[in-house]
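J.: Fold the stuff below for me.
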Amino acid sequence: MKSSIFSFIITILAWELATAEDKNEKENTNQANNSSRYEAVVRIENSSLNPDYRSPWNTGRDSGGNGTGWLVGENKFLTNAHVVSNSRIIYIKKVGDAKPYRAKIVHIAHDCDLAMLELEDPSAFEGVSPFDIGKLPQLDTTVKVIGYPIGGERISITSGVVSRIDFLSYSHTSVDLHLTIQIDAAINPGNSGGPVIQNGKVVGVAFQGYSGNVAQNTGYMIPTPVIRRFLKDVEDGNYDHYVDLSMSDFPLINPAQRKALGLANDGIGIMVAAAEEDGSAGGILKTGDVLLAIDGRPVKSNGLINYEGEDVNMNEIVERKFAGDVIKLKIWRQNKSIDTKVTLKRFLPYLIAAKKYDEKPRYIMFSGLVFQPLDRNLMAAHGMKNLQVRYHFDSYVSADIYKDRPEVIVLTSILPDSINSYFSNFKHSIVDEVNGVKVKTLKDVHDALAKDNGDYIIISLLGNGRPIVIERAKVESAQKRIQEKYNVIKDYYLGD
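T.: Sure, this is the predicted structure:
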C-alpha cells in the first residue's frame, strides 16, 4: 500500500515537473518569437557635437542621446532627424544583442524630421525582414508604439488610439508644418524614431509629444504620406526638400464679402493675402485673388480640401509634390475665373526662423569684433533683445528684407582689447556698411575688411549715426594679441 502511494506521488511530481518545463519552454518560445518579430526595431545611440554660437571658433559642446529606428529596406534604417542631428558617431543595437554596430547617415531631412541610416557592416541583420509601410490609420483605431524610451534598456511596447489627424508644426525646426497624427499612447524620450504599428505594418514614426502639465497622454507620429514622400525623394540619391506655394491666406466666409467679390455663397474659395515674389506663386497669384481649386480639387472657404475622403489643409496637396512639379490652380480675379499653372520650388528666406543643425557657425573676428549672420540659433544663443535686430528677424520675409539683405550681419560680441575700447555700446547692432561698401552677406564684410584702402576702417551700423572707427596700422598686432588671449584658433569661417 505504501509503495503504491509513493509511486503515485512520484507520478504527480513528474507530471508537475514536465508541465513546468513545458510552460517554461512555451514562454521561452514566445519570448523568442517576440524578439524575432521586433528584431527590425533597433536602438540608436548618437554622440553629437552641438555648435557654440557664442564662441563660434570653438569646436562645440559634446552631447549624446538615444532613440529608436527600424529597418525599412536592405541595410536602410529609418529614424528621426533629431535623433541623429549634429552627429559625430552613431551606433545601432539589435534586439537581444549587446554589441553596438557602427552606422552612418545616408540622408537627413530636417524639414520633416526623418533620417535614413546605413550600417558599415550589415551582416548582423542578414535575414531580418524589413517592415512594410501601411496606410493612413483611421480615427479611433488602435496602434502600438515600439521603441527604447527612458525607464529601462529593453524594448518597450505601448498601445493607444488615433485621436486626431491634423496639419501641425514639427518642433524639430519650428517652422515646418506637415500632416501629423495624434495618439494617446505614451511617447517618451527614447521613443523618437520608433515605428508605430497597426495590423503588422508601420503606419507612423513616433517623434514628439507634450510633457509636464501641458497635456497628458498626447503624443504625435509622422504619418505614412510624409514617410513615403521622404523615401521617394531620396531614390535618386539626394534629398531635395519640401516645396510650397509661398503664400498666405485668410478665410472667405462672410456672405457680404463674397457677394462684393461676385462669388456665390457656396463655401468655396479662400482669399490670397500675399504671395512672395520669389516664391512658387510669385507673379502668378496676387493679393485679393480667390483660390478656388488646386489640381481640380475645390478649396473650401476655410482652406480645406477633400482628399482621399478626408478634409485636409490645402497645403497637404502641395507638400506631396516635388521640386519642379507643376500644379493647376483655378482663381477668381476681377469677377472672372482664371486657370493657371505654378511650377513648385523651395523658398529659402523662411529658413532664417528655422532651428538649424549639422552646420558649423559662420563668423568673422576682426580686432575683437565678432560678426555673424542672423538666424534663429544666433538669436537664442545671444538672447538678443535689440529692437532693430528683432524687427529684421521677425519681418525678414513679410517686409521683404531678404531682397535687400540676403544675410543680416550682426555685431554679436566684442572681445575686450585696447583697439576696441569704448565699443561695447555697439554690441548687437546690424552692420550696414564697411568702408562705404554695402553689406549684404558675411563675405561682403570679409572682403571689405581685407582691402587696404585707407588709414582707417569705418564700420557703419544700421540706425546708429556714430560709426566704429579702427586705425588700420594697429590691426595686425591686435589681431594676433586677441587670438592668443581668447584662444581664437581661426579668425573667420565663411562656410564650406
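
J.: Please make it C-alpha for all contacts and neighbour counts, starting now.
T.: Fine.

J.: Would you mind giving the secondary structure of residue 279?
T.: Here residue 279 is recorded as coil under DSSP: H, G, I helix; E, B strand; the rest coil.

J.: and if you look at residue 473?
T.: helix.

J.: and the gap between it and residue 454?
T.: Per C-alpha to C-alpha, to the nearest Å, residue 473 is found 10 Å from residue 454.

J.: ditto for residue 448
T.: Applying C-alpha to C-alpha, the value for residue 448 to residue 454 is 12 Å.

J.: Compare neighbour counts for the two and give me the winner.
T.: Taking other C-alpha atoms under 10 Å, residue 448 and residue 454 do not tie; residue 448 has more neighbours (19 against 11).

J.: State the helix or strand in which that one lies.
T.: Element membership for residue 448, per DSSP states H and E: helix 442-450.

J.: Next SSE downstream of that helix?
T.: Under the assignment DSSP H and E, the closest C-terminal helix or strand after helix 442-450 is strand 456-461.

J.: for that next one, packing partners?
T.: Strand 456-461 sits against strand 429-434, strand 464-471, with contacts defined as 3 or more C-alpha pairs under 8 Å, 6 or more residues apart in numbering; DSSP states H and E.

J.: Could you check the angle the last one makes with strand 456-461?
T.: When you say that, I think you mean strand 464-471. 150 degrees (axes from the mean of the first three to the mean of the last three C-alpha atoms, to 10 degrees).

J.: Need the contact partners of strand 464-471.
T.: With contact meaning C-alpha atoms under 8 Å, 6 or more residues apart in numbering, strand 464-471 is reached by 419, 420, 423, 455, 456, 457, 458, 459, 460, 461.

J.: quick one: buried residues of it?
T.: Buried positions in strand 464-471, judged by neighbour count with 16 or more other C-alpha atoms under 10 Å: 467, 468, 470.

J.: Next, the angle strand 429-434 makes with that strand.
T.: Angle, strand 464-471 to strand 429-434, by the same axes, to 10 degrees: 60 degrees.

J.: Run the angle between the following helix or strand past strand 464-471 and strand 456-461 for me.
T.: Using DSSP H and E, the helix or strand that follows strand 464-471 towards the C-terminus is helix 475-486. Between helix 475-486 and strand 456-461, the angle comes out at 60 degrees (the same axes, to 10 degrees).

J.: The structure of the following sequence is requested for comparison with the preceding one:
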Amino acid sequence: MKRFLKIIYFSFCLLLTNSISVFGASAEKSVIRVNTTMQAFNLIQPWEKGAASTRLGLGAVLPNNKVLVTAQMVTDATYIELEKPDSSEKTSARVLTVDYEANLAVLEPTDNKSFLSDREPFLINEELAPSDQLEAWQFESNGTPVTTKITVSKAEVRQSFLETSKFLQVQANGPVQYRAGSFTLPVAKNNKLAGLLVSYSSKDQISSILPASIIKHFLSDIEDGEYTGFPNLGIMYSQTLDEQFREYLKLQKNEGGVFVSKVIDGASAAGNLKAGDVILEINNNKIDSRGNYEDKIWGKLSFSNLVRGIPFTGDSTKMSIIRDGERMNLSFKLIRRPTADYLIDPYMFDRGPKFSIIGGLVFQELSVPFLKLFGNDWRNRAPIKLLMAHANPEMYEKKGNKKLVMMTRTIPTPATLGYERLSTLIVTKINGIPIKDIKDVNTASKKPIDGQHRIEFESYPKLIFVDANLSSRVNKALENRIGLTERLK
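T.: Now for the predicted structure:
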C-alpha cells in the first residue's frame, strides 16, 4: 500500500509539473552547477580531518525547488553551492536525502528559497531501450550549453559507487568531452531526464548511466518524507554450471537456478532462505545457471535487479526454490538492513570514526574504509584476522558483538612504553568487561582493576597492562594537544 501511495503521489507531482511546463526541459534552464567543498576524517588519526577538497558537477532541477545529484557529489560535504550557468548567480544548499548505495542525493537551496523559481524542472523518462539516442548536457566555463549525442547499447547490473552495492546501469557509446571540470552530467531523452552519467571511458568512448528507473524509485520513495531505501536480499550464491553439482542438487537438464551458499543475518533472506537452497524463479522470472533472468527490454540481467532495483522496501517477493531435494514456493517481505546494524561498517561518510583513547592506546571500530587503508589490494594485504572478521562477521555477532573493536595504533606516551609496535589487534575485554562496541571501551576505562587497565586481545600479546593513573594524566595532556580523546557517536 505504501508503495502504491508513493507512486500515485509522485505521478501527481509530475503531472502538476507537466501542466505548468510550456517549453520543456533544456540545458539552459534545467541543469544547475553544483560546487562542493568536502573534508573527510583521518582514519589513522580519527580525532582530526584530512585536507579539504572541491568537486564540481551538474545537477538536474526537479519540481518543488529541488536538485538531483549523485551521492558522490556530496560525500563528507562541508559546504554545497548551487550556481546558475547562465548568470553565475549562486546560493548555498543542503542535502535533503542521500543514498550512498544507490549513488543518489536530493538538494535544496538554504538561503535563497526562490533560487530555482526561474528554472524549468525535469520530467522523468523511464522508456530507455537499446539504440535510443540520448543527449548529455553540460556547459563551457563561460556558461554556454554543450550537447553531446550518445547511443544506448546495453544495460547491466554493476557496481555504481560502493563496491558492495550493484544497481542497473545503462551503457551508451559516443565521445563525451567533459567541460569545465563537470563530475556528473544529466542525460536527456526527448528533453526529459533519462539518467545521470556517472562515469566515462575516453579510451572506449563508453558512458555509464544511472537510469531513470532507479532515479524514479529513489524519488518516489522520498516523497512522503520517510525514505526507506532499496531493499537487501542478503545472500551469497554460486552458479550451477557444473554437471555433477547440478546432479547433486537434483536440477533438471534444461533448468537453471543459483545455489545459496550463505544467508546474511538481518536482511530479507534471513528466516526465509537457507544455505543449500537453489533459487529457480523470482516473481515468475526464471533464473538461469549464471544467475540471470530475461528482461523484456535489456535481455539477460542479474537477478539482483528483481529484488533490489525494481521492488520497494516492504514489498513481497515470490520465489520458487529447491530445498533438500524438494521443490517449494516462498513468499516474504523485502527489507533493508540499516548500515548501523553491520558488524563492520561497509562505508563511512559525513561522520568521523568512533574511537576512544586510553593513555595513548587508540581503539576504533573496524570498518571497510579502514581496511582500504592497506591499498588497492587490501583483501590480500590487510591483517588476516581483520579480513577473516570481514568475511565471516557472524563469528562475532553470535558472541553478541554489535561492532568489532580493535586497537588500531599506539601513540608513544609514558603510559605506553614497550607497546609502541602494537597495532590492529582485536580487543576482547578491558578490565574484565567484554568489548562489544566502542562505548564499552569508554565504560571499561572507568573501572580499572588494582590501579591497572587490563586489556585483552584475541591474538598475541593476548594481555597487556597500563597504569590507570598515568593513563588519566596522559589523556588530559592529549586532550589539550589534539582536542579530544573519544568520539562515541
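
J.: TM-score for the pair, please.
T.: Once superposed, chain against chain, the TM-score is 0.86 (TM-score structural alignment, normalised by the length of structure 2); 455 aligned residues with a C-alpha RMSD of 2.6 Å.

J.: Next, format the helices and strands packed on strand 456-461 of structure 1 as CSV and append distance to residue 483 of structure 1.
T.: Shown next, in CSV, are those (distance: least, C-alpha to C-alpha, whole Å):
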stretch, distance to residue 483 of structure 1
strand 429-434, 22
strand 464-471, 17
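
J.: where do the strands sit along the stretch 251-400 of structure 1?
T.: For the stretch 251-400 of structure 1, strands defined by DSSP state E, counting those that start in this stretch occupy the ranges 270-275, 290-294, 297-298, 304-307, 310-313, 326-333, 336-343, 363-366, 369-373.

J.: I'd like to know which of those is closest to residue 228 of structure 1.
T.: Closest to residue 228 of structure 1 of the strands of the stretch 251-400 of structure 1, according to C-alpha to C-alpha: strand 304-307, at 16.6 Å.

J.: That closest one vs structure 2 - mean distance after superposition?
T.: Here strand 304-307 of structure 1, set against structure 2 after superposition, deviates by a mean of 2.4 Å using mean C-alpha distance after the TM-score superposition for structure 1.

J.: For that strand, grab the matching residue range in structure 2.
T.: Aligned by TM-score structural alignment, strand 304-307 of structure 1 falls on residues 292-295 of structure 2.

J.: I'd like the distance between the residue nearest to the spatial centre of structure 2 and residue 348 of structure 2.
T.: By C-alpha atoms, centre = their mean, structure 2 has its centre lying nearest to residue 101, at 2.7 Å. As judged by C-alpha to C-alpha, residue 101 of structure 2 and residue 348 of structure 2 stand 11 Å apart.

J.: Equivalent analysis for residue 37 of structure 2, please.
T.: Counting by C-alpha to C-alpha, the separation of residue 37 of structure 2 from residue 348 of structure 2 is 17 Å.

J.: Ok, residue 435 of structure 2 next?
T.: From residue 435 of structure 2 across to residue 348 of structure 2, the span is 21 Å (C-alpha to C-alpha).

J.: Over to residue 382 of structure 2?
T.: Separation of residue 382 of structure 2 from residue 348 of structure 2 (C-alpha to C-alpha): 18 Å.

J.: Which one's more surrounded, residue 435 and residue 348 of structure 2?
T.: Per other C-alpha under 10 Å, whichever of residue 435 of structure 2 and residue 348 has more neighbours is residue 435, with 26 against 18.

J.: Could you check how far the match of strand 304-307 of structure 1 is from the centre of its chain?
T.: 25 Å (C-alpha atoms, centre = their mean, to the nearest Å).

J.: Okay, buried residues for that stretch please.
T.: Applying a neighbour-count criterion of 16+ other C-alpha under 10 Å, the buried positions in stretch 292-295 of structure 2 are 292, 293.

J.: can you give me the helices in structure 1?
T.: 2-37, 224-233, 255-260, 315-319, 376-382, 387-394, 401-404, 442-450, 475-486 (DSSP state H).

J.: Dump these to CSV, plus distance to residue 494 of structure 1.
T.: Putting the helices of structure 1 into CSV (distance: least, C-alpha to C-alpha, whole Å) gives the following:
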stretch, distance to residue 494 of structure 1
helix 2-37, 49
helix 224-233, 29
helix 255-260, 51
helix 315-319, 32
helix 376-382, 15
helix 387-394, 21
helix 401-404, 19
helix 442-450, 7
helix 475-486, 18
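
J.: The ones you listed: which one's closest to residue 366 of structure 1?
T.: Among the helices of structure 1, the nearest to residue 366 of structure 1 by C-alpha to C-alpha is helix 475-486 (6.8 Å).

J.: just checking, what packs against the closest one?
T.: Under the contact criterion of 3+ C-alpha pairs under 8 Å, 6+ apart, helix 475-486 of structure 1 touches no helix or strand at all.

J.: For it, buried residues please.
T.: Result for helix 475-486 of structure 1 [16+ other C-alpha under 10 Å]: buried residues 475, 478, 479, 482, 483.

J.: so what's whichever residue in structure 2 pairs up with the third one up against?
T.: If I follow you right, that is residue 479 of structure 1. Aligned counterpart of residue 479 of structure 1 in structure 2: residue 475 (TM-score structural alignment). Applying C-alpha under 8 Å, 6+ apart to residue 475 of structure 2 gives the contacts 357, 358, 359, 360, 485.

J.: how close does residue 475 of structure 2 sit to residue 408 of structure 2?
T.: Relative to residue 408 of structure 2, and taking C-alpha to C-alpha, residue 475 of structure 2 is found at 17 Å.

J.: cool, residue 184 of structure 2 as well?
T.: Residue 184 of structure 2 sits 36 Å away from residue 408 of structure 2, going by C-alpha to C-alpha.

J.: Look at these two and report which has more neighbours.
T.: Ranked by neighbour count (other C-alpha under 10 Å), residue 184 of structure 2 and residue 408 place residue 184 first, with 25 against 21.

J.: Thank you kindly, that will do.
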